Structure formats: structure tokens, C-alpha cells
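K.L.:
missing the sequence, but the structure's below:
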């Protein structure tokens, strides 16, 4: 089989529009967001991102993890409070809960990579203080049902949209549906800042608390376009966690906002093309999106059907040998997305649905910049690896 022509881990180049501003910043040395009286690169990024996503307020921070942590603190979550999170997410999510001195409560996730709504409702008890919904790898859970249950019980929801910039639910941008939305600009995300994150909300009091705690010491909060009485209420009453974004990071990220529609379009086309090829196999399954969901994927997840543990390992090995790395979440040593590896949260519950899913769920990068020929090559590797392990498709069912 021909070698894959492009590395799926290569990032797109930073747009040329960023370079002049980066050069000016390097020449001036002015990298701190609060040096300028106004119009700093970070401030411009916040304003442009808020307008693009459809939120009143945006706060640029050092990471999506920092955005999640600040969101919890801005909601008043504290020591011992319970926070519902999906059992299928990245370790940074329970880590943010632990950082806020709260207790993660893990909710089952099914073979479609989405929250099990029966388990969610059962665990949404009166002592739950907040909910984080991770749209893990861009898979959107039933936000209509989630928000209805949460609002009926008065529990605020935070959307972890690290993987979902550009995804919509019923025509609304993911991240704008819940009380707070959090995004990532880490290198493998749709907008690449190396590191960095964004918190959005329409609530002036929440953003005021988050701005101060992010590190707007003394009166630097006056450089944020938020009702100043909201800030004055919290002056000197909140700790400073210093999770600010630098001007240099903002200069790298800002020009990529204009690239998002193209990356979404091309990423969706690549994903759906490969999904169609994989779903033709009796051994592979890419779950369909929910009806209101229009995804913006830069990776693909699929289930291995009828595989044993040894066959699953053989599939991973065959794919790698043919030139495409694939991880099975539950089979990769110390995988940060396998809940049983989160030793820092204490004893984890028995979650048989999530565990079974993770033991057969495959994950592969599928960036928007890939050509159709490269997508065909990647799909061909997975199909060939499955046939090598399970036998020819023509023999299936005979």
C-alpha cells in the first residue's frame, strides 16, 4: 500500500496577516496585555471572537483548562461541590474541577460518544453545583435535553467546546448555548496559538469575576468593555490566578478567525467522505451526528465491531505498519482520555458503558488541509487493517 503523503500532525501555517503585527510586537517588546491604554492585541482578539461566535463578552486566557477553571470559580463552585462531567473527556476537564477544589461526578457515555441521558438525569441530584458538557472530539450530546433538565433544576452549564469551534446545534454556535462556553487554541485545534483559550458568556457578573481572577489586578479591569459596576463589586474580593493571554499569542490567533469557515467546510467534507468509506465495512462504524448537530471536525472517531482485545491491538499495529497511527482510547497506555487513569480524582465509579466504548473506540487525526486523495489513503489503511485482522469483507456473513 502506498505511503501516506502528508503527516496528519502537521499544523497549517500561521496566516501571513499575523507576521507584521508579530514583528512589531517583537520590536517593541510589548507583550503584556495591559500595557497599552486600549486596543491591545488581546483586547482586539476578545472583541473579534465575541462578535464571530455571537457572545456579549469574551476573555482570552492561557488555556481552555484555565477557562474552565475560571468558569467554575466565577459560578461560585468551591470546596466539595459536585460537578457533573462526561466520563469521556480529556483529563484537563476533571483536573479543572479538582483545581477548583470541587468533586467531579462522572456520567456514562455511549457508543455514539455522547452522554447517556438516563445516567445524566439520575446523577443530576440536588447537591450538584454545576455541569460541564464536553463536546469531546466535536461530538455534541443532546443539548436540548441537557439544558432542559439543567434549567429545570437551576444548575448552570459550562460548555467545554475545545474541539467544537465552528460546530452548530440547531443553528446556534456551540459554546453559546449554555451559561458559559470555553474554547482551546492549542496546536491541534481549529485555531492554533500553540496554547491559549477563550471563555465566553452573556452574563456581565460572571465575566467580571473571571476577568479579575484571570489576573486583572488593581484597575486593569477598566480595559475590558464590561459594565464597570460589575467589576467594582468584586474589587479586592477575589484571588488572582494569573491566567492571562499574552499579546504575542493573540497576534498569532486573531488572523485565524477569518480562516475558520474554510477549515470547517473542508474538515467536514474530509470527515464525511472518510466516514462513508469506513461505514461500508462490516467491522467499522462511524456514528451519525444527532439531527440538530452540524459538526466542524478535524479528526474522526469510529468503533471496531466484533473485535476482541487481541484483535483490537492487531488492528492498531496493522494501521501503524501501513502508515496511519490510530489510537484506541482504552488500549493506549496511560491515555489521558480513559477515566480509569484519572487517579487524582480519587476512586472512580464503575462505568461499564463508557469503559466498553473506550476499549473499541478509535481516534485518528483528519485535518482540514488534507486532500481527497490523502483521505482516501487513510480510509484504505483502516479498511485494509480491519480485513487483515477479521478476514475479507466478501467472507462476512457466509
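P.N.:
Right, received. Where do you want to start? Every value quoted in this text rests on a predicted model; they were computed, and no experiment measured them.

K.L.:
C-alpha from now on. contacts and neighbour counts both.
P.N.:
Fine.

K.L.:
need the strands for the stretch 51-200 of the chain, in chain order.
P.N.:
Secondary structure of the stretch 51-200 of the chain (DSSP state E, counting those that start in this stretch): strands at 57-61, 82-86, 103-107, 128-134, 157-160, 168-169, 172-173, 180-184, 197-201.

K.L.:
which one of those lies closest to residue 238?
P.N.:
strand 57-61 (16.7 Å; Cα to Cα).

K.L.:
Give me the contacts around the closest one.
P.N.:
For strand 57-61, the external contacting residues (Cα atoms under 8 Å, 6 or more residues apart in numbering) are 42, 45-47, 49-50, 67, 196-204, 207, 210-211, 214, 226, 243-245.

K.L.:
just the angle between it and strand 180-184, please?
P.N.:
Using axes from the mean of the first three to the mean of the last three Cα atoms, to 10 degrees, the interaxial angle of strand 57-61 with respect to strand 180-184 works out to 40 degrees.

K.L.:
Next, the angle strand 197-201 makes with strand 57-61.
P.N.:
Orientation of strand 57-61 against strand 197-201 (the same axes, to 10 degrees) gives an angle of 160 degrees.

K.L.:
Off-centre distance for strand 57-61?
P.N.:
The chain centroid and the centroid of strand 57-61 are separated by 16 Å, computed with Cα atoms, centre = their mean, to the nearest Å.

K.L.:
here comes the other one, which I'd like you to weigh against the first:
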């Protein structure tokens, strides 16, 4: 380590680091000749619509689905045009709709709750715990006679406590739809995330580990969920005569189809998931080893460290005021980070900022999932409904990691954390 010069940088001392921190994106930093090759191949074929029958057996989307079937060890996969589309398709595919409640965590991207509403069901918001994922006890406590499903979200690359969640879900005959948008490449006890529940939903948006600009994937072992999701993701699906889409009665759907261009980019990106995640894990473990003995900070609990995607390092301080002070000093030392106060934990990921959910405001003023005749429940929302979630996020500091980080980068983070801790804790 470089050694500290007298005092904290905010007080006139020499900052630990003056170089830029890591790139904003994990996925697009990996773009190379493979992406160019795959994209040019699509252009050369002059076939960018997936279900054009000429050349259907050479579809890039079909190849991408096969890759995710193999990765998650599931029987069915459906490529769609976004992560939100994957959630909606899975929910509708599972038969969830008006009158149903679906349990979601209070810390996740707003799309998780929005997807439930789009499926015409009612989201029930529950606490997270120190894993930053759904608290299994809070999940079980929130079950009502109207509960149909739960969506555990593998938040910030951290696997949920799937043993407890699956046990509770099976005991109460509930469907489990995994939201893997932020954890592509992760595992839980050796099983790929997305392949544990009744369905798994992925996102390929640019901030994710794998990108196709926008895009998503639904995986499942349930043929009915896959067939219904296929119909819903394309209002004309039965006309294409693809796989088992005709095995269920047709019904109105959307257009969530993935283009061949998106699929080609996602295919190239997905081929290197393990390499990227492997490097991320090495980076995170290097930093964790350097700070695990620091007094006064509590590391995020990871249910399965070997399955952690590891692009985020989180630790907790004793209280909100200390976290804000620590974060400010850490930034001054050259290590950008986020807290609940400075939007490092983006507002749209925290339930208190899901304005239309808390207000029970739907797309129609007269007919919403909460007011439709089929719903007999009485779910209530308030900004203080999940105090543990707000306490944890208020005390948490998050540092973004990147697969390109060097040993020097890691040691800068370690030194800055230890330096700030020595002065204020």
C-alpha cells in the first residue's frame, strides 16, 4: 500500500487514488470481433425477422434460446425484446392475472412490480434482509389466500436464499418466477440462476452482464408456461407454427419478439459469460480479503459466495449518518460509491419511489388490478411499510466493480476503505 499522508483527502490530505474508476458498463466493454462477425452474418443473410420461414432453422434467436436452455438446464427458452417483457410473458404464461397477488421485494427495479401490474395482478411488497434480496420470513408472512406467485430478485448479482424461498413456495403451492435481470451468470448451490424456480427471466439491457441493447429471455421446465408465454409474446404466434405454441388455446398477446440482430449480439455476448464473471469474482475476492478485518463495517451477506456474480461490493455502516460521511470521504479518496442518499442505489430500485404502485394508479383510471371485480384482497402500501429495507439501504455503501480491474485498482479500493475507516470509525 502507498501509505497515507497525514489526513483524509477532504481535510487536505493526499487522496489514495487520482485515476478514473471503472467503466460504467460490464457488457459493452467486451465488444470485439465476435460481435462484429455475428452481426455481419445476420446482415449478410438479409434476414432480420426471426420467424421468416426461409432459413428458420438458422435463426440466431433459436441459437440463443438453445444456449440458455443448456446453461440453466431447462427444457424450454423464449427470447423476447426486454427484461420486462420476459417477466410479463412468464407471469401470463403461468396463468397469473386478475384477482391474483404476487409477492415482490422492496428493493428491485420498478419493472418487477410493473410486470405484475401489466399481467393485471397485484404486487405485494415485502422486506429484504442483509443479503439485499427478499427476506424469506417476510415472504412467508405476506402470503394470503390470493397469493399466486413470488418473484425473488437476484439483486446486484447476489443469489437469493432459494432453499428457503422454494420450500415456502412449495408448502403453499405458489409459483416461483426468478428475476435474474441483474445476475446473469450467477449460481445457487451449483444450479444456474433462472433454472431453480418455475420460470427464470433475464434481461440483456446495456447495464447488464450480457447485452443486446435491449432483450430478454424466459426459461422454464413447464411446457404450458412456455407455450402460453410464446403466445403472449406474439399476438400472431400461432400463425408461425413454431414449436409447441399451438398446444394451448390462442389468446390476445403483445409483440415482444426479439429480432435476429438483437439475438446475434446477445449470442456473442453470452458465449463469454463465464469468463467475465470469473474475472469479476477474482476482483471482488481480492478486495474482500483486504477489508474483512476492518472494524466497524459489516459485509453484505451472500447466500452462496461461489455463485455471486460479483460486480458490486456492498458493506454496511452502523447508521445512516456514518454511512453518508464514510461515502463522502471515500469519494474524496478517489473511489466512487453509492448510498441511499446520493442515488448510488438508484431511486427507481427502491419501493418508496414506485409512485404509481404506492398510489395504486393504473393505466386506466376506472379499472386497475386493485379495483377490478376479480380482486378480493386489500393490499396496502406506504413509504414506511418496509423499515428494515430502508434501514439496510440507508446504512449500505456500494462500490461498482469491473472485470478489467487490476491488482492496483483493487488495492486502491482496499486502502481507501481502510484509510477512511481508521479516521471515522
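P.N.:
Yep, that arrived. Everything quoted here is computed from the prediction, not taken from an experiment.

K.L.:
In TSV, list the strands of the stretch 51-200 of the first structure along with mean neighbour count and distance to residue 379 of the first structure.
P.N.:
Formatted as TSV, the entries for these read as follows, by neighbours: other Cα atoms under 10 Å; distance: least, Cα to Cα, whole Å:
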stretch	mean neighbour count	distance to residue 379 of the first structure
strand 57-61	27	37
strand 82-86	24	29
strand 103-107	24	32
strand 128-134	24	27
strand 157-160	26	29
strand 168-169	20	26
strand 172-173	18	29
strand 180-184	30	28
strand 197-201	28	32
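
K.L.:
Residue 275 of the first structure is nearest to which of the ones you listed?
P.N.:
For the strands of the stretch 51-200 of the first structure, distance to residue 275 of the first structure was read as Cα to Cα. The smallest value, 19.3 Å, belongs to strand 168-169.

K.L.:
Return the mean post-superposition distance for that closest one against the second structure.
P.N.:
Relative to the second structure, and after both are superposed, strand 168-169 of the first structure has an average distance of 1.8 Å to its aligned residues, where the measure is mean Cα distance after the TM-score superposition for the first structure.

K.L.:
equivalent range in the second structure for that strand?
P.N.:
Strand 168-169 of the first structure lines up with residues 187-188 of the second structure when matched by TM-score structural alignment.

K.L.:
Repeat that for stretch 99-110 of the first structure.
P.N.:
The counterpart of stretch 99-110 of the first structure in the second structure, using TM-score structural alignment, spans residues 118-129.

K.L.:
and the matching stretch, how far apart are its ends?
P.N.:
One end of stretch 118-129 of the second structure sits 27 Å from the other (Cα to Cα, to the nearest Å).

K.L.:
Ok, stretch 92-111 of the first structure next?
P.N.:
The first and last residues of stretch 92-111 of the first structure sit 22 Å apart, counting by Cα to Cα.

K.L.:
That stretch: how far from the chain's middle?
P.N.:
Averaging C-alpha coordinates over stretch 92-111 of the first structure and over its chain gives two centres that are 14 Å apart (Cα atoms, centre = their mean).

K.L.:
Check stretch 262-281 of the first structure too.
P.N.:
Counting by Cα atoms, centre = their mean, stretch 262-281 of the first structure comes out at 19 Å from the chain centroid.

K.L.:
start and end residues in the second structure for that stretch, please.
P.N.:
Matched against the second structure by TM-score structural alignment, stretch 262-281 of the first structure falls on residues 275-294.

K.L.:
What residue in the second structure is paired with residue 157 of the first structure?
P.N.:
Using TM-score structural alignment, residue 157 of the first structure lines up with residue 176 in the second structure.

K.L.:
correct me, but its match touches residue 197?
P.N.:
Yes - the pair residue 176 of the second structure and residue 197 passes the contact test of Cα atoms under 8 Å, sitting 4.9 Å apart.

K.L.:
Overlap in contacts, those two.
P.N.:
Any residue near both residue 176 of the second structure and residue 197 by Cα under 8 Å, 6+ apart counts here, and that gives residue 166.

K.L.:
Helices along the first structure, start to end?
P.N.:
For the first structure, helices defined by DSSP state H occupy the ranges 17-28, 41-53, 64-74, 92-99, 117-123, 143-152, 204-215, 228-232, 247-253, 260-278, 309-321, 352-358, 372-390.

K.L.:
Need the ones you listed in CSV (columns: mean neighbour count).
P.N.:
Formatted as CSV, the entries for the helices of the first structure read as follows, by neighbours: other Cα atoms under 10 Å:
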stretch, mean neighbour count
helix 17-28, 13
helix 41-53, 20
helix 64-74, 27
helix 92-99, 22
helix 117-123, 14
helix 143-152, 14
helix 204-215, 24
helix 228-232, 16
helix 247-253, 24
helix 260-278, 19
helix 309-321, 18
helix 352-358, 19
helix 372-390, 19
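
K.L.:
out of the ones you listed, nearest to residue 296 of the first structure?
P.N.:
Nearest to residue 296 of the first structure among the helices of the first structure is helix 260-278 (4.9 Å), distances taken as Cα to Cα.

K.L.:
what's the average distance of the closest one to the second structure?
P.N.:
For helix 260-278 of the first structure, the mean distance to aligned residues of the second structure following superposition is 1.6 Å (mean Cα distance after the TM-score superposition for the first structure).

K.L.:
counting contacts, what elements does that helix pack onto?
P.N.:
When contacts are defined as 3 or more Cα pairs under 8 Å, 6 or more residues apart in numbering; DSSP states H and E, helix 260-278 of the first structure sits against strand 299-304, helix 372-390.

K.L.:
neighbouring contacts of it?
P.N.:
Helix 260-278 of the first structure has contacts (Cα under 8 Å, 6+ apart) with 166, 190-191, 284-286, 295-300, 366-372, 375-376, 379, 382-383.

K.L.:
Restricted to buried residues, select the residues you listed in PyMOL.
P.N.:
Applying 16 or more other Cα atoms under 10 Å to these, the buried members can be selected in PyMOL as follows:
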select buried, resi 166+190+191+284+285+286+295+296+297+298+299+300+366+367+368+369+370+375+376+379+382+383
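
K.L.:
Find the residue at the geometric middle of the second structure.
P.N.:
residue 182 (2.6 Å; Cα atoms, centre = their mean).

K.L.:
ok, it touching residue 152?
P.N.:
No - in this structure, residue 182 of the second structure is not within contact of residue 152 by Cα under 8 Å, at 11.8 Å.

K.L.:
what sits against residue 29 of the second structure?
P.N.:
By Cα under 8 Å, 6+ apart, the neighbours of residue 29 of the second structure are residue 23.
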